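Asker: Can you look at this prediction? I've put the sequence above it.
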Amino acid sequence: MSIKENAAVSQLLALLEARYAMRVLWALRDGHAQTFRLLQDSVGSITPNTLNTRIKELREAGLVGHGGDGYSLTVSGQDLLKRLSDLQAFAGKWQLGQVKKAAAPATAPSSTPSASASMPPSPAAAQAPAPAAPSVSSSSPAAPSSSPPLDTGN
């Protein structure tokens, strides 16, 4: 990639990295124009000042336009989102992978030998007993307090 191409990509990424910029574009992806208030609701938890700033930046970049019905994507904005359309499919696959990765340690098979199983325990491990876990029973009542009960005056 040439220096000029790198600069263009860097410039676009800087624009898209701005807080809520991608959400604004994503909210407009269906092609229907949205008023400021509707766009604010579509993006969610964005302040009017921040939305105003993002709209201004995206309009200056030629990605968002404003017409009689409200804000919508320009042809360039539509082209960008078309190129990013695989993001939703990728996000679904990625999220599934994250869930599987998080569940993997809990369901890891114990029949596979680990490297540490074939090694003798270290002297420090042999000398230091493992700390005992405190026993907690959810069905037993809490231990009585050593302080006297409060007199409520009843």
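Answerer: Cool, the structure landed.
Asker: Could you use CA atoms for every contact and neighbour count after this?
Answerer: Will do.
Asker: roughly how far apart are Met22 and Lys56?
Answerer: 14 Å (CA to CA, to the nearest Å).
Asker: what about versus this one:
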Amino acid sequence: MSFPQPGDVVRGSTTGRPIMALLDLLGRRWCLRVLWELHQTPASFRDLQARCEGVSPSVLNTRLGELREAQLLENGERGYQLSALGQELVQQCLPLALWAENWAAQLPARP
């Protein structure tokens, strides 16, 4: 398993800039969802799979491995949990969650 690291050539960028490596990692299927589902409480593999509603076991296993290798997740007493680095990343995403709530409130209701 290998995750994109700063300095690597990644999908869509040959610059090696750290942000490009991060965007490549976070752009992988289910990656952001896994991080989001773990931002409040740790979870076992089965619990996390249920929270992610439809992720296959093989994809979830791959993403967990990549996120552990990137030091964003760790195995804790109660299952998978965000590492300090993962918690910091999710904190940076919280303004996006607030923006999304405001956006949803401004959209007209669907019939």
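Answerer: Arrived safely. Computed from a predicted model, the values in this text were never measured in an experiment.
Asker: neighbour count winner among Met22 and Lys56 of structure 1?
Answerer: Met22 (17 against 14; other CA atoms under 10 Å).
Asker: next SSE after the lengthiest helix in structure 1?
Answerer: The longest helix of structure 1 (DSSP state H) is helix 86-103. Under the assignment DSSP states H and E, the closest C-terminal helix or strand after helix 86-103 of structure 1 is helix 123-127.
Asker: That next one aligns to what range in structure 2?
Answerer: Using TM-score structural alignment, none of the residues of structure 2 align to helix 123-127 of structure 1.
Asker: helices or strands next to that helix in the packing?
Answerer: Helices and strands touching helix 123-127 of structure 1, by 3 or more CA pairs under 8 Å, 6 or more residues apart in numbering; DSSP states H and E: there are none.
Asker: ok, and for it, which residues are buried?
Answerer: By neighbour count with 16 or more other CA atoms under 10 Å, helix 123-127 of structure 1 contains no buried residues.
Asker: again, but for stretch 57-68 of structure 2
Answerer: 60, 63-68.
Asker: Would you map the helices across structure 2?
Answerer: 18-26, 31-37, 45-51, 57-69, 84-106.
Asker: The third one: how far from the chain's middle?
Answerer: It stands for helix 45-51 of structure 2. 14 Å (CA atoms, centre = their mean, to the nearest Å).
Asker: swap in the fourth one?
Answerer: Between the centre of helix 57-69 of structure 2 and the centre of its chain there are 10 Å (CA atoms, centre = their mean).
Asker: In structure 1, which residue range corresponds to that helix?
Answerer: Going by TM-score structural alignment, helix 57-69 of structure 2 sits over residues 48-60 in structure 1.
Asker: average distance between that stretch and structure 2?
Answerer: After superposition onto structure 2, stretch 48-60 of structure 1 sits on average 0.4 Å from its aligned residues (mean CA distance after the TM-score superposition for structure 1).
Asker: So what touches that stretch?
Answerer: By CA atoms under 8 Å, 6 or more residues apart in numbering, the surrounding residues in contact with stretch 48-60 of structure 1 are 15, 18, 20-21, 24, 40, 64-65.
Asker: again, only this time at 10 Å
Answerer: 15-16, 18-25, 36-37, 39-40, 43, 45-47, 61-66, 71-74, 77 (CA atoms under 10 Å, 6 or more residues apart in numbering).
Asker: next one: stretch 81-89 of structure 2
Answerer: By CA under 10 Å, 6+ apart, stretch 81-89 of structure 2 touches 34-44, 67-68, 70-76, 90-93.
Asker: and if we set it to 6 Å?
Answerer: If you take CA atoms under 6 Å, 6 or more residues apart in numbering as the criterion, stretch 81-89 of structure 2 is touched by 38, 42, 72-74.
Asker: Many thanks, have a good one.
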